[in-house]
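In: sequence plus the predicted model coming up.
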Amino acid sequence: MPVVYIDVVLVVNLVMDFLILWATARLGQLPASPWRLLAGAGIGALYSLALLFPAGASLLLLGIKVLFSLLMVLATFYPLTWRRLIQVLVYFYLVAFAMGGAMLGGIYLTGSGGSLQVMGGALVVGPGLHYTWLLAAMAAAGVLVRWGTGWLKKNIWQQMLHLPVVISFGGRPLAVKALVDTGNSLRDPLSQRPVIIVEYSALQGILPPEIVKAYNGQGELDLENLAASLAASPWAARLRLIPFHSLGQDRGMLLGLRPDEVVVVTSERMIKIKEVLIGLYRERLSPEGSYRALLHPDLLEWSMSY
């Protein structure tokens, strides 16, 4: 029977749970103050008292473990919609499993597992333990935070990357096929609104004659003169000039337009978004024509948060 130091058990589990919740917040891009992270970790540390339960009560302990996980997430990230709660729990268990695997790897490599056991799902620390395993768990959390968000966007979201969007100007809606571009970080430098890059030809039918004439003409676009020609029209309040560093150019400018709204159509619902800009791109975005717009990845996250 191992010697159990309750105070050490609580502290170690508090540190581990704090790291798990911190990495979950970063992966899910969720706001969480240090105090709320600590509150959630405190609830998780209390679960370490599960080691007092009889070893045979496995089903009871499993239920308690799930309940405490839910309480930790709610204490840290409340309020959450049901959809967002499920997403956060997935992030939470992903981080927990990754850190647990790194911890076991650290124990195996150092041969220091004799003083550390898992009882009832909680870490039990004995005397003479080298904390290499804790460093391994911290490293795993750091790796997930540093590279995990990009990996999730690139791989887990691949099934949802093609979405139809409906763009409205002056009460005239137009639907286009959009690709969620994880490399599109373009924002309006003034308002910080995300930018949806759209082929000019896809919106040509609902744009004013001045823009149509300029984009159909030969040679380079003179966006400043174009903006001046629209100064007296209702479109003047919609105009932005957006600098960018991609789309085949080292530096360039896009004509940005503020729509009435953009509707992102997912498999489950239609999400209306107003805080967004449309950047007109003169060339084709897809050689095959499979999409005609590049959707900012933040808009997908917003649509998933509803």
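Out: Alright, I've got the coordinates.
In: going forward, measure contacts between C-alpha atoms and count neighbours the same way
Out: Fine.
In: show me where the stretch 101-250 of the chain has helices.
Out: For the stretch 101-250 of the chain, helices defined by DSSP state H, counting those that start in this stretch occupy the ranges 132-143, 149-155, 200-203, 209-216, 223-229.
In: included below, for side-by-side comparison, is a second structure:
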Amino acid sequence: MKGAGVIYLDAVWLLNLLMDAMILYLTQGVVRARSSKIRMFCAAFAASSIVPISIFMPDLWLTSTLGKLVFSLLIIGIAFSFTSLRAFILQLVSFYFITFSIGGSMLGVHFFLATEISIQGGSIVTFSGGYGDPVSWMFVCIGFPCSFFFTKWRMEQVSVHQMKLENIYDVKITWNGKEVLCRGMVDSGNQLIDPISRKMVFLADHTVMGQFLEPEVLEKLQVDQILTSMEELPSDIQSSVRLVPFQAAGSKGQLLVTVLVDQISIVTPQGNLEMKQPLVGVQHHDLTHDRLYQMLIHPHIMVKGKTA
């Protein structure tokens, strides 16, 4: 046919697959829904399959308004776990809102660039090459990584807020061939991280550290003595000591004496959370007057997963 353009179906399908994945990731970040990479990929693949359906079966009922609504319900059902009807409707509405927002933005860019646009069969058609709309590719290249990191950040925030901060867990500390059991509480105020190694810092009282160290060695692990008594410590202790700067509310910058232990394991109803080679801050006093717990757990270990 004279003047007919060539459409590269694989390229256009890939473009729609990435665009749908970006929209689903943004939806997940907005509604804070639980999902998995496999479910997100399957949902994006199902959503993008409307491309070959529209080309080869343009009269199929799925291309109608009702069909597109049913198709959207299927996409949301694949992407996110069903928890309640209210959550499902919120996910669907957010999915449409983000889709319309991105679509409107793309139309605005087309208008700004004076791109030729027409309406054919109820669909907006842009006149470009057979590899897909370049503006859409631009949105994918810029928006996909942004949506991924936005969703990742949002889901980490949700994990921190949803965990039971007041719960106390059994904790096992492994260091220098010894294992010590204690009780630890998740402390949302403990955001301390070593600025050099980026390792999380846990806090343990003297009753815990006293099971690893001799009393005279533990006494030397105080900030006002560590610099002058470092050479008097055993070589394995010297190699484990780290000084971490911190600033408490209403005070100037200070240093915290920490030791690099082999592993910390936290027992939770969902399974053990394990952190390899974290830093443990040495506290020379009880963390609570009733000694209900002996360690303050860094909250981000609940975000990092079972092995961090």
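Out: That came through fine. Fair warning: this is a prediction, and the values are worked out from it, not measured in the lab.
In: quick one: TM-score?
Out: Scored against TM-score structural alignment, normalised by the length of the first structure, the superposed chains reach a TM-score of 0.56; 246 aligned residues with a CA RMSD of 5.2 Å.
In: can you redo the helices of the stretch 101-250 of the first structure as TSV with mean neighbour count and distance to residue 291 of the first structure?
Out: Below are the helices of the stretch 101-250 of the first structure laid out as TSV (neighbours: other CA atoms under 10 Å; distance: least, CA to CA, whole Å):
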stretch	mean neighbour count	distance to residue 291 of the first structure
helix 132-143	19	33
helix 149-155	14	18
helix 200-203	19	10
helix 209-216	15	20
helix 223-229	14	25
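In: reformat those as JSON lines; add distance to residue 244 of the first structure.
Out: Listed next are the helices of the stretch 101-250 of the first structure as JSON lines, based on distance: least, CA to CA, whole Å:
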{"stretch": "helix 132-143", "distance to residue 244 of the first structure": "30"}
{"stretch": "helix 149-155", "distance to residue 244 of the first structure": "21"}
{"stretch": "helix 200-203", "distance to residue 244 of the first structure": "16"}
{"stretch": "helix 209-216", "distance to residue 244 of the first structure": "18"}
{"stretch": "helix 223-229", "distance to residue 244 of the first structure": "14"}
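In: for residue 173 of the first structure, find the nearest of those.
Out: helix 200-203 (9.7 Å; CA to CA).
In: run a quick neighbour tally on the residue nearest to residue 122 of the first structure when sequence neighbours are not counted.
Out: Leaving aside its chain neighbours, residue 122 of the first structure sits nearest to residue 48 (4.7 Å; criterion: CA to CA, 6 or more residues apart in numbering). Using other CA atoms under 10 Å, residue 48 of the first structure is surrounded by 24 other residues.
In: correct me, but residue 48 of the first structure touches residue 125?
Out: No - in this structure, residue 48 of the first structure is not within contact of residue 125 by CA atoms under 8 Å, at 11.2 Å.
In: which neighbours do the two have in common?
Out: Counting by CA atoms under 8 Å, 6 or more residues apart in numbering, the residues touching both residue 48 of the first structure and residue 125 are residue 9.
In: residues contacting residue 272 of the first structure?
Out: 261-264.
In: what is the nearest of those to residue 72 of the first structure?
Out: residue 264 (31.7 Å).
In: quick check: the helix or strand containing that closest one aligns to which part of the second structure?
Out: Using DSSP states H and E, residue 264 of the first structure sits in strand 261-265. The aligned range for strand 261-265 of the first structure in the second structure is 263-267, by TM-score structural alignment.
In: superposed on the first structure, what's the mean shift for that stretch?
Out: Following superposition, stretch 263-267 of the second structure is found to deviate from the first structure by 1.7 Å on average (mean CA distance after the TM-score superposition for the first structure).
In: gap between that stretch and the chain center?
Out: Distance of stretch 263-267 of the second structure from the chain centroid (CA atoms, centre = their mean, to the nearest Å) equals 21 Å.
In: what does it contact?
Out: 169-175, 272-278.
In: show me where the stretch 1-150 of the first structure has strands.
Out: Here the stretch 1-150 of the first structure has its strands, by DSSP state E, counting those that start in this stretch, at 116-119, 122-125.
In: tally of neighbours for the nearest residue to residue 17 of the second structure once chain neighbours are set aside?
Out: Spatial nearest neighbour of residue 17 of the second structure, excluding adjacent residues (CA to CA, 6+ apart): residue 48 at 5.0 Å. Neighbour count for residue 48 of the second structure, taken as other CA under 10 Å: 21.
In: same check, this time on the one 4 residues further on
Out: For residue 52 of the second structure, the count of nearby residues is 14 (other CA under 10 Å).
In: do the same with residue 167 of the first structure
Out: 22.
In: please list all residues in contact with it.
Out: 173-176, 259-263.
In: out of the residues you listed, what pair is the most spread apart?
Out: Counting by CA to CA, the most remote pair of the contacts of residue 167 of the first structure is 176 and 260, 15.5 Å apart.
In: follow-up on the earlier one: quick one: closest of the strands of the stretch 1-150 of the first structure to residue 42 of the first structure.
Out: strand 122-125 (13.2 Å).
In: show residues contacting the closest one.
Out: 4-5, 8-9, 12-13, 47-51, 115-118.
In: kindly recompute the last result at 6 Å.
Out: For strand 122-125 of the first structure, the surrounding residues in contact (CA atoms under 6 Å, 6 or more residues apart in numbering) are 9, 48, 116-118.
In: pull out the buried members of the residues you listed.
Out: With burial judged by 16 or more other CA atoms under 10 Å, the buried subset of these is 9, 48, 116.
In: grab the nearest non-local neighbour of the first one.
Out: The shortest distance from residue 9 of the first structure to any non-neighbouring residue, by CA to CA, 6+ apart, is to residue 124 (5.6 Å).
In: what of the last one?
Out: Beyond its immediate neighbours in the sequence, the residue positioned closest to residue 116 of the first structure (CA to CA, 6+ apart) is residue 125, lying 4.8 Å away.
In: roughly how far apart are the one you found and residue 118 of the first structure?
Out: From residue 125 of the first structure over to residue 118 of the first structure the distance is 9 Å, taken as CA to CA, to the nearest Å.
In: ok, now residue 184 of the first structure?
Out: Residue 184 of the first structure is 44 Å from residue 118 of the first structure, by CA to CA.
In: residue 192 of the first structure matches what in the second structure?
Out: That one, residue 192 of the first structure, aligns with residue 198 by TM-score structural alignment.
In: any idea how many residues pack against its match?
Out: 11.
In: in the second structure, which residue is most central in space?
Out: residue 152 (3.5 Å; CA atoms, centre = their mean).
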